[in-house]
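Enquirer: Dropping a prediction and its sequence here:
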Amino acid sequence: VKAAVLHGVDQPLLIEDIDIDEPRAGEVLVKTSATGVCHSDLHFIEGLYPSRFPVVLGHESAGVVEKIGEGVTNVVPGDRVVVAFVASCALCDNCVQGKPYLCTGGQTRHDRLSFGGENVTQFAGMSAFAEYQLISASACVPVPDDVPMEVAALVGCSVMTGVGAASNTARIEVGSTVAVVGCGGVGLNVIQGAIASGASRVIAVDMLENKLASAKEFGATDVVDAS
């Protein structure tokens, strides 16, 4: 399996052939169709976040189910899926208490990918910068056939981060006025999350004209050029 492998801080990603395990019970092998480069990936490359090397990064993706492990019932081979990087373990206290979004079971693994006999860290339980991903079945979210894969991939991180910030963290109420500072990938999805939550006025703030134009397309009622 070809993958973009990071061997150390500030090192280039090298396209190399790695070995990937067969899916075990509760696991799925997904053939990657599209993956985004999130700024969080760059943080790990730059050493701003710690990681064990070598590692295959990538956590914003979509693909097609290739194989399923024993007991998997939510998907079948051939299904088109978004891969959620916050898959729950179903075993930790938060999962058992019905709060899978606060899962502490951890998704980063160190023993399912290998390169030249050396274990390769599987980032976020995914490692989307590879031709195939070995993931938990709970990370698979089926998507309709008419959704382009490059669009579906964004749902795996930037969309759910932004929309979730608006609906779950800020808990925006109907009729609210909301200001969104920064209209990048996450900010744009905060805007549409605010609109979906019923905000009557959404003020987008940025320093770039193209981002403010995108903010209007995503539903902002007002824009402020902060430059």
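Expert: Arrived safely, thanks for sending. Keep in mind the model is a prediction, meaning the values are calculated, not measured.

Enquirer: hey, let's count contacts and neighbours off CA atoms from now on
Expert: Fine.

Enquirer: Could you check the helix or strand where residue 34 lies and say which residues are buried?
Expert: Using DSSP states H and E, residue 34 sits within strand 27-35. Residues of strand 27-35 classed as buried by neighbour count (16 or more other Cα atoms under 10 Å): 27, 28, 29, 30, 31, 32, 33, 34, 35.

Enquirer: Then stretch 98-115?
Expert: 100, 103, 105, 107, 108, 109, 110, 112, 113, 114.

Enquirer: residues in contact with that stretch?
Expert: 17-21, 85-95, 119-126 (Cα atoms under 8 Å, 6 or more residues apart in numbering).

Enquirer: circling back: between the buried residues of stretch 98-115, which is closest to residue 166?
Expert: Closest to residue 166 out of the buried residues of stretch 98-115 is residue 100 (18.5 Å), distances taken as Cα to Cα.

Enquirer: count of neighbours near residue 63?
Expert: Using other Cα atoms under 10 Å, residue 63 has 29 neighbouring residues.

Enquirer: what's it in contact with, if anything?
Expert: Taking Cα under 8 Å, 6+ apart as the test, what residue 63 contacts is 30, 31, 32, 33, 34, 80, 81, 82, 83, 149.

Enquirer: if we go to 7 Å?
Expert: Applying Cα atoms under 7 Å, 6 or more residues apart in numbering to residue 63 gives the contacts 30, 31, 32, 33, 34, 80, 81, 82.

Enquirer: which SSE is it in?
Expert: Assigned by DSSP H and E, residue 63 belongs to strand 61-68.

Enquirer: tell me what whichever helix or strand comes after that strand is packed against?
Expert: Where DSSP H and E defines the elements, the next helix or strand beyond strand 61-68 is strand 80-83. Contacts defined by 3 or more Cα pairs under 7 Å, 6 or more residues apart in numbering; DSSP states H and E place strand 80-83 against strand 61-68, strand 140-142.

Enquirer: could you pull out the helices for this structure?
Expert: Along the chain, the stretches classed as helices by DSSP state H are 39-46, 93-96, 149-154, 160-164, 185-196, 209-217.

Enquirer: take the one below as the second:
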Amino acid sequence: MKTKGALLWEPGTNSGWQIDDIEIDPPKDGEVVVRLAASGMCHSDQHLDTGDIPLDWAPILGGHEGAGVIEEVGPNVDGLAVGDHVVLQFLPTCGSCWFCVRGQTNLCDMTANVLSGFAPDGTHRVHSKGHGVGCYSYLGTFSEYVVAHQRSVIKIGKDIPLDVAALAGCGVPTGYGSAVYAAETEIGDTCVVIGCGGVGSNAIQGFRIAGAENIIAVDPVPFKQDSAKKFGATLTSPSIEEAYDLVYNETHGRMADRVVVTMGVGDAQKLEAMMSLVRKGGTLVFTNVVTMNQIDAKIALYMFSMSGKRLQGTLYGSCNPRNDIPKLMNLYRRGELLLDELITTRYKLDDINTGWKDLEDGKIIRGLIDYSL
């Protein structure tokens, strides 16, 4: 199959995404072909261009958020058929490794090579200009057609609009799960979200749905502060330092029960300031991508130990996507989870670099590549 895709030929150089002709192979064992309705523009894709996530191979077909309709089914596929509406999850789940059996499917062993530049069987499904093309996270949703392993595909109801369902592949469960599962939020909690873009907005929603009483949104961009209120923020602040007084006053000095960090690029040097927002025995969830060579974090270890605080990392919001993505779709049906409101701007695939510039300039919560445009 011949189509077009957004490729990085020189990752880590800020050279931008190039729209090129690509050829996609038929599905192999356990794979399906999905025609996408839309692809979310997650900041993690742009980290490949900036070099925050360094890769030593190219070209890359980006994109890891998407939803669409199955058009072809390969051999030995179970539970999926032509015409099914599906969401693509950015980390596959094998269902049988040690982590999957424990219910920690977000840590599935199958995810170990999602940045290898190959399909799970070690070959390429996509080709361009005589080169094998690596698909980001085994997917590559910056193309209208995707060949995906069944372990990366989740069937959803046909009543869910596919454009908004695309966001359920990464940003929505990552933010929601960071608040609900990783932070273990309880009814009546005071919570803080640092960074209110696509993932942070869903962390705010997660706190709201879990029953938090106070939700303080921290972001330097006024547009994002205003948007945070739509998703459930009760107070906003332009900085971590200014948020301290808000949290102090709201809790009579006790400080926040839960803090989730979802900045565009994490800054380990601000970790101690972030931890100052957390009460004794409270939890800070670090969801952020940071540059991979950043290993020095500033934290007062004595006070960290004596205060009983918890610093929690999380991948995919500690969700079990096969269980949680259908749950999130039900929350959307009931009007409790806002998805349409997350989409600030829709772009043609040809305009993808405009979308990244809008993201950098703080103009959007979530950009969407809409294949109907």
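Expert: That came through, no problem. Because the structure is a prediction, the values reported are computed rather than measured.

Enquirer: Work out the TM-score between the chains.
Expert: Remark: TM-score between the superposed chains equals 0.90 [TM-score structural alignment, normalised by the length of the first structure]; 227 aligned residues with a Cα RMSD of 2.0 Å.

Enquirer: follow-up on the earlier one: would you turn the helices and strands packed on strand 80-83 of the first structure into TSV with distance to residue 51 of the first structure?
Expert: Formatted as TSV, those follow (distance: least, Cα to Cα, whole Å):
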stretch	distance to residue 51 of the first structure
strand 61-68	20
strand 140-142	25
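
Enquirer: picking up where we left off before, which of the buried residues of stretch 98-115 of the first structure lies closest to residue 217 of the first structure?
Expert: The shortest approach to residue 217 of the first structure among these belongs to residue 100, at 32.5 Å (Cα to Cα).

Enquirer: That closest one maps to what in the second structure?
Expert: Alignment note (TM-score structural alignment): residue 100 of the first structure maps to residue 105 of the second structure.

Enquirer: Can you tell me how far its match is from residue 352 of the second structure?
Expert: Here residue 105 of the second structure is placed at a distance of 31 Å from residue 352 of the second structure (Cα to Cα, to the nearest Å).

Enquirer: got the contact list for residue 240 of the second structure?
Expert: Listed by Cα under 7 Å, 6+ apart, the contact set of residue 240 of the second structure reads 218, 273, 274.

Enquirer: ok, how many other residues are close to residue 140 of the second structure?
Expert: Neighbour tally, residue 140 of the second structure, other Cα under 10 Å: 29.

Enquirer: actually residue 222 of the second structure, not the one I typed
Expert: By other Cα under 10 Å, 13 other residues sit near residue 222 of the second structure.

Enquirer: same question, residue 170 of the first structure
Expert: 12.

Enquirer: picking that back up, so the strand holding residue 63 of the first structure matches what in the second structure?
Expert: If you align by TM-score structural alignment, strand 61-68 of the first structure falls on residues 66-73 of the second structure.

Enquirer: So for residue 227 of the first structure, which of the helices of the first structure sits nearest?
Expert: When the helices of the first structure are compared by Cα to Cα, helix 209-217 sits nearest residue 227 of the first structure, at 9.8 Å.

Enquirer: Please work out which residues of the second structure line up with that closest one.
Expert: Under the criterion TM-score structural alignment, helix 209-217 of the first structure matches residues 222-230.

Enquirer: Secondary structure element for residue 272 of the second structure, which one?
Expert: Secondary structure from DSSP H and E places residue 272 of the second structure in helix 271-275.

Enquirer: quick one: terminal-to-terminal distance for stretch 106-122 of the first structure?
Expert: Span of stretch 106-122 of the first structure from end to end, Cα to Cα: 11 Å.

Enquirer: how far is it from where the chain is centred?
Expert: Relative to its chain's centre, stretch 106-122 of the first structure lies at 19 Å (Cα atoms, centre = their mean, to the nearest Å).

Enquirer: And stretch 133-144 of the first structure, by the same measure?
Expert: 11 Å.

Enquirer: so where in the second structure does that stretch end up aligned?
Expert: Against the second structure, stretch 133-144 of the first structure falls on residues 146-157 (TM-score structural alignment).

Enquirer: so residue 135 of the first structure sits right up against residue 26, yeah?
Expert: No. Between residue 135 of the first structure and residue 26 there is no contact under Cα atoms under 7 Å: 8.8 Å.

Enquirer: okay, those two: which has more neighbours?
Expert: Taking other Cα under 10 Å, residue 135 of the first structure and residue 26 do not tie; residue 135 has more neighbours (26 against 16).

Enquirer: need the contact list for the more buried one.
Expert: Listed by Cα under 7 Å, 6+ apart, the contact set of residue 135 of the first structure reads 27, 28, 29, 125, 126.

Enquirer: Which single one of these is nearest to residue 140 of the first structure?
Expert: Nearest member of the contacts of residue 135 of the first structure to residue 140 of the first structure, counting by Cα to Cα, is residue 28, at 8.2 Å.

Enquirer: What lines up with the closest one in the second structure?
Expert: Aligned by TM-score structural alignment, residue 28 of the first structure pairs with residue 32 of the second structure.

Enquirer: Let me see the contact set for its match.
Expert: For residue 32 of the second structure, the contacting residues are 70, 72, 73, 74, 147, 148, 149, 150, by Cα under 7 Å, 6+ apart.
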